[in-house]
Structures are given as structure tokens and as C-alpha cells.
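> this one's structure only:
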């Protein structure tokens, strides 16, 4: 019986991951084409400037972001399994409220600091309003986090795949059309902002329909009183998710801002292209984690600790290892592939891309590690590990970036992330499941 269930679960896992990966692969191809064309059309200076314009609002938003979707997935999975409708709706209401409050707060902060950001980070005072426009798009995008959690919990992975594909097509079409029309940096910013707004609307609509179909009510009808007895636990998980997002902001967002501050838009252009191309790994990691997290959370809730660890070993050897190896092989071929695509003017991006690929391969091999920690309730330990990674980046970048530029910045990220993930992996092996 257990073997039959295992086969069925495995097939469902493959179908779910396949749907998301197909959409992500299509999105990756579209974004790759967009990135190559926009980089060629704008050149390193304007391409880097576009990255700086969008990185500052992203940095501010991530500073406040509570990552409520992670708490939502954990508790929606649990409360859905036990049929507790009131608690399901309460978790949704809490998640949406937190996300919109954070988006509004981030917009106010960007609005207050935009003159400084345009002058000192982007080195172009005239792009101040571009920064404001991009920051404003985070408000409707606030629908995404909890809506994604709702769809994930109910297994609506095909819906997620279609939304992601539609948004990627919309983004690429708008950006290419506007840049071709001569909008340059403004076209890149407006295209990304429009896609963010569309993402929020589509996810919010899909989640609302799913909640009404499953539970017969909309999320705003939920009452926070339903979380009585679990409120402290939920808020504690949410607080640590917020801290995790905050410390994760440093290795993910601060690099572009510091590189722009110390070295200027041109070097940011080389760095951004390499980071964008290597970041295509996220199109694989995202679907894998989205599918495996609810499964691991349910196995943990059922007390199947041995099956939980057996599952992670399968994921590491059968999925993570082959894919991580492919990333390394692809990086080795990048000197032959990249220059013909973007031109020799972007040749300095090649070593940066190869350095990034080391950290990305480690992340891909251990893609299951973060969902495993969260499912076990070890979020405090995970946050502590990410704090150490972030502190290492924060300590090294101000010294390394002015001297070694984009190459040094990428090396710091890749080394600290790889060491951090390997340390957390060793910790998970030695720590008994509960």
C-alpha cells in the first residue's frame, strides 16, 4: 500500500513540478531573449542604470517584507488538512493585511528618499520619477504572496503556471515594444511595473475564486479571533519570516546598490547581465520548492520523520545533483556562448557569470533544504544561518567591491552562499527530526 501511495505521490510531484517548470522555462527563455536584446540595444551604461532604478525600491521593499506566504503555506496546509475553515480564512486575512501594509510603508519610504537614491545610487537625478513609478507597482503586487500560498496549498499548480507564463509574455512584449519605441530606461521600468500590477491582479482573482469554491467565503470575511490559541505561534513564525527576508535582502539586493555607489552604472551593467543569466536557476528552484514545501509540511504534521528524511535524500540525489552539475557545465561553456549573443562589449560579464554559477549550483543541489527547515519548524535556525551569510557579505563587500568591482562582488556572494548552505545542510543531518 505504501509503495502504491509513493508511486502516485511521485507521479503527482512530477506533474506539478512539470507544469510549473514548463511555465518557468518558457518565462526563462522569454526573459533571456529580452535581456539579451535590451542589453544590446541599451549598452552597459543604460542597462546598468535600469537595474539601479529598480534595485533601490526592491531593496526597500525587501527590507520590510515579512514573507507572509511562507507562514501562510505552513498553516494553510495544516488547517486545510483538518478542515478548520475559520482558521484558513483568518490566516489569509492576516497575510493580505500584512503584505499590503508593508507595500504601502515601502512606497512611503521610497518617496521620502528618492532624491538621495537618484543622486547617489543611480547617479542620475532625472530618473527619480522612474524609481517612484516602480515602487508604486509593489502595492497591487501585494496580492501575490498570500494568493500564491492559497493556490499552492490547494494544489492549483496549473493555475500558477498559466499566470506566470501570461505575466512573463506581457512583460517581455511591453518592454521590447517600449525600448524599440525609444523609451530606453523608462521603457524597462514601465514594462516591469505593468507586469507587477498584472501579477497582483491575476493572483488575487485566482485565489479569491479558489477560496470561494473550497470554503464558500472570501478571505475578508475571516476573523482573526479564529487563531486564538495559535496566534502567538503564527505571529512568531511570521516574525522570523520577516527577519529571514531582511537578512536575505543583503546578499540578494544590496550588491547592485553598493556596486552602483562605488563603481557606477557601466560595471553594474556587466554585473546585472551575469546575475540575470545565472539567476535563471531560480526558474527551476522556484517550482521545485513550491511543490515540495506543502508535501514536507504535511509529512511533518503526520509525524513521518523517517519518510521525510528519505524524501529529501531522493530529492538531493535524483533532482538536485544532476541539475547542479548541468549548471557548472553550462558556465564552463559561457565564454563561447555569451559574446556572440550580446556582443564583445559585454565580454567582462563572462567571469562574473562563471563565479555566480558556483553559488547557483550549490543552491540548486540543496533546493530542498529551505522547505525542509520550514516544514520542521526550524525557522529560527535557518534565520541564524542566513544572518551569518548576510553579515559576511555586509563585512566583505564594502572592502572588496571598491577594489575588485563586479568580479569581487560576485565572488563574495558565491562563496558566502555556498558555505552557508553547506553549513545548514550539515546541521540538518546532525539534528534529530521532531
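Everything's here; your move. This structure is a prediction, so every number in the text was calculated from the model and none was measured.
> can we go C-alpha only for contacts and neighbour counts from here?
Fine.
> And the helix or strand encompassing residue 270, what's buried?
According to DSSP states H and E, residue 270 maps onto helix 265-278. Across helix 265-278, burial judged by 16 or more other C-alpha atoms under 10 Å covers 265-275, 277-278.
> Repeat that for stretch 75-88.
When burial is assessed from 16+ other C-alpha under 10 Å, stretch 75-88 yields the following buried residues: 75, 76, 77, 78, 79, 80, 85, 86, 87, 88.
> what's the answer for stretch 232-243, then?
Buried, per 16+ other C-alpha under 10 Å, within stretch 232-243: 234, 237, 238, 239, 240, 241, 242, 243.
> residues contacting the fifth one?
Spelled out, that is residue 240. Applying C-alpha atoms under 8 Å, 6 or more residues apart in numbering to residue 240 gives the contacts 379, 380, 383.
> Could you rerun that using 6 Å?
Taking C-alpha atoms under 6 Å, 6 or more residues apart in numbering, we find residue 240 in contact with no residue.
> mind listing which of the buried residues of stretch 232-243 are in helices?
Of the buried residues of stretch 232-243, the ones assigned to helices by DSSP state H are 234, 237, 238, 239, 240, 241, 242, 243.
> and here's the other structure:
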């Protein structure tokens, strides 16, 4: 696991640096309003994709590891075939829905009347090629986290270089949206190519001939697990995306740009904990399947404490000097975004400290309880968002995000501790 963690952490650190550099260039080139338009388009497309397309990678990892433990190669191939079909169907549905809704939604979320729908059409093309979830499952099961890391680093560098070119040539919003499309297409194509190559290298051949329907029959509970694992993500990510769209509808692209600046920095801090979540999920699943409970608990404790300390080291110095950093890095037009950014950074510290709870509860088969906790947290977010924005503006949206992550982390911790006591 240490090799996988090293690869994913190094790549995430590299990606975070590249993403902040890309954000710096985008903010300088587009200003708050242009950055807000970019955020609104990306958020709408990801929301539709999130609501329509079920990502099968978590289910494939869980049931694929069980097939590996049994030594059943044919069953593993059937799972992969089922995953590919789910990805293809979901990508088609989400892409079509984005294009059908673009003309209706664009003016209602603050996008320009004359070009807002066209912005959405362009970026939505990438949804028709959504095979990354299957690729993630295959490469993680075979411990090829290095392949995923290389793809992510390559596409990060590509986006950074293209963004720099777009800035220097004055391409405007269209150029930055085109860059997003190119990055998404390249990322998905490379991941899928590496995954299929790894399958063949491991001696798994015949995925095209495999019978996907049989995978449903021979893995009882897979559809329930697929739905619950995705519904949990849908709730979490919806709150993380709907706030941008709601802010656009309630205020304007400039306000969205200020908020998006804070969210992007917050997401980078959260993603520093992402490698841990990615690498420990297969490991936790194996430990739970083998009923090695003390090792399972010890791994959870080490991960939680380590991530909290890392978050504090990275985030606190930034928070103490946030206004100066914003003025220096992103420009004077973003002055006043410091309070928003600090609230969102506090939110990210809370969430990232409990990032291991999600894979732990899935590994323990507590997906139903995980969904309940996320549902309750989403209700907290939804109930607080409008009043908070009404009274505090952009800062209120950030506070709602903080309430969501705080309630989710507390709820998941209580579920985990209760499940652990039941085993003792």
C-alpha cells in the first residue's frame, strides 16, 4: 500500500500545484465574471452527469476483489463488462440531457443569453466518452495507481500549458472552455487504454465476449451497493455543485467568481487527502473480507490523525495571511475574498480529516447508513443555504458548505464507532 500511496500523493501534490497555477492564470485572464462563467458551465455539466450517470467503480472494486479471492477470472471479466456498459449508457444519457436542457437552464443560472447554451454544448461533448470509472476500478484492483497518477499529471500539465497560451493570445472564455473539453477527452481515453492493457497483461482476455447480465445474478446485492455508493456521492457532490448554480441564480457571475476562487483552493486542500482514500479502499476491503479487524481499526486511526496534522500544517499559515496572498497571486479584483476562502478552508479541514470514513463504511457494508448520514447532511445544507446567502451573501454560501461537511463528518464518525462497538 505504501507504494500506491506514494504515487497517488506525489501526483496529487503535483496536480494541486498545477491546478493552483492554472487558477492563477484563469483568474488573471478572465477576472471574477469570466471565472464565474467558467464555474457555472462546469458545475451544470457535472451536476447533470452526477445525477444521471451511476459510477460503478466502487462496486467493481468490492465485488472484483471477492472474485479474485475465489480465483474466478470469468466472474471478474463479467464485472468489467457490466461496468463498461453502465459507463457507456450513463455517458450517453448525461450528454444528451445536458444538450437538451442547455437553452432552458443557461439564462436562469446567470450565463449570457446569447452564448450560454453554446458554452454548455461545447463542454458536454466529453460526457459521451465517460469510461473513466471502469478504468479506475481495473487499475486500482491491480495496484496500478502509478498509471492513474501519470495520466492525471499529464493532463494537468497539458491544461496548464494550454491555459497559458489562451491567456497570452487573449482567447477569452471560449478558449478556456475548449481547454476543459480537451483535458476531459484525453484523460478518459488514456485511462481506458491503460486499463484494457493492464487487463490483458494480467491474463484477463475476452471482456467483449463476457456476459454482463450474469454478473448481476452471481453477485447478490451489487445493484443495491451500486445505487447506495453512488447516491452517497450524488448527495455529497450535488451540494458541492448546486451551491455554485444557486449562487449564480441568486446573485451574478462576479459573485460566483469570488466564491469559486475560494472553492478551488478548498478543493485542492481536500484533494491532498484524496490519495489516502483511493489507496486504502481496496486495502480496507481486503482486511474486512479477511476479518482482520484490529488491523482495519489501526489503519483508520493512523490515517485520520495523519491527515488532520497535514491539513493543519498546510492550511493554517495560508489562512493567517489570506488577504495578502489573494492580492499577490490572483490580483486586486479579487480583494475581499479572504473571508470566503478561510471559511471554505475550515470546511475542507473538517472533511479531509474524516476522508477515510467513506471507504471504511463501504468496506464494512454500511452503505445504507452512509447514505442516511449524507442525506441528513444535505438537508442541513439545503435548509441553511438560502437564509445564509440572504443575510451574509457569498460568505453565507461558504458557511452552508461548512455546516454540510461538519454534520457529515460527525454523522459518519458516530456510525463507525457504533459499528466498531457492535464487533467488540
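Everything's here; your move. In this text the structure is predicted, and so the values were computed from the model without any measurement.
> Now compute the TM-score of the two chains, please.
Scored against TM-score structural alignment, normalised by the length of structure 2, the superposed chains reach a TM-score of 0.95; 420 aligned residues with a C-alpha RMSD of 1.6 Å.
> if we can go back for a sec, mean distance between the helix holding residue 270 of structure 1 and structure 2 after superposition?
After superposition onto structure 2, helix 265-278 of structure 1 sits on average 0.5 Å from its aligned residues (mean C-alpha distance after the TM-score superposition for structure 1).
> what comes into contact with that helix?
So helix 265-278 of structure 1 is contacted by 44, 45, 47, 48, 49, 260, 349, 352, 353, 357, 406 (C-alpha under 6 Å, 6+ apart).
> And the fifth one, how far from residue 15 of structure 1?
What it means is residue 49 of structure 1. Computed as C-alpha to C-alpha, to the nearest Å, the residue 49 of structure 1 to residue 15 of structure 1 distance reads 40 Å.
> for the third one, same thing?
Applying C-alpha to C-alpha, the value for residue 47 of structure 1 to residue 15 of structure 1 is 37 Å.
> Give me the more crowded residue out of these two.
Just comparing residue 47 of structure 1 and residue 15: by other C-alpha atoms under 10 Å the higher neighbour count belongs to residue 47, 26 against 15.
> Which position in structure 2 pairs with the more buried one?
Alignment note: residue 47 of structure 1 maps to residue 35 in structure 2; criterion TM-score structural alignment.
> Tell me the helices and strands packed up against the helix or strand where its match lies.
Under the criterion of DSSP H and E, residue 35 of structure 2 resides in helix 2-52. Packing contacts for helix 2-52 of structure 2, counted by 3 or more C-alpha pairs under 6 Å, 6 or more residues apart in numbering; DSSP states H and E, involve helix 145-169, helix 253-271.
> Among the ones you listed, single out whichever gets nearest to residue 291 of structure 2.
With C-alpha to C-alpha as the measure, helix 145-169 is the member of these nearest residue 291 of structure 2 (24.9 Å).
> what range in structure 1 does the closest one sit on?
Counting by TM-score structural alignment, helix 145-169 of structure 2 sits on residues 157-181 of structure 1.
> Contacts for the matching stretch, please.
Contacts for stretch 157-181 of structure 1 (C-alpha under 6 Å, 6+ apart): 16, 19, 20, 23, 27, 187, 188, 191, 195.
> Please produce JSON lines containing the helices and strands packed on helix 2-52 of structure 2, extended by distance to residue 43 of structure 2.
Conversion of these to JSON lines gives the following (distance: least, C-alpha to C-alpha, whole Å):
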{"stretch": "helix 145-169", "distance to residue 43 of structure 2": "18"}
{"stretch": "helix 253-271", "distance to residue 43 of structure 2": "10"}
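> follow-up on the earlier one: which two among the ones in helices among the buried residues of stretch 232-243 of structure 1 are spaced furthest apart?
Most distant of these, by C-alpha to C-alpha, are 234 and 243, 14.3 Å apart.
> Tell me where structure 2 has strands.
Applying DSSP state E to structure 2 gives no strands.
> Just the buried residues of stretch 133-147 of structure 2, please?
133-141, 144-147.
> what's the neighbour count on the nearest residue to residue 407 of structure 2 once chain neighbours are set aside?
Closest residue in space to residue 407 of structure 2, ignoring its immediate chain neighbours: residue 377 at 5.5 Å, by C-alpha to C-alpha, 6 or more residues apart in numbering. By other C-alpha under 10 Å, 24 other residues sit near residue 377 of structure 2.
> before we move on, what about residue 338 of structure 1?
Neighbour tally, residue 338 of structure 1, other C-alpha under 10 Å: 19.
> Quick one: map it onto structure 2.
Checking with TM-score structural alignment, residue 338 of structure 1 has residue 326 as its match.
> returning to that earlier point: go through the buried residues of helix 265-278 of structure 1 and say which is closest to residue 317 of structure 1.
residue 278 (21.9 Å).
> That closest one -> structure 2?
By TM-score structural alignment, residue 278 of structure 1 lines up with residue 266.
> for residue 132 of structure 1, same thing?
So, by TM-score structural alignment, residue 132 of structure 1 is matched to residue 121.
> give me every residue that touches its match.
Per C-alpha under 6 Å, 6+ apart, neighbours of residue 121 of structure 2: residue 99.
> For it, give its distance to residue 230 of structure 2.
25 Å.
> and if you look at residue 221 of structure 2?
For residue 221 of structure 2, the distance to residue 230 of structure 2 - C-alpha to C-alpha - is 14 Å.
> and what of residue 339 of structure 2?
33 Å.
> ok, now residue 236 of structure 2?
10 Å.
> right, so of the helices and strands packed on helix 2-52 of structure 2, which gets closest to residue 45 of structure 2?
Using C-alpha to C-alpha, these put helix 253-271 closest to residue 45 of structure 2, at 15.7 Å.
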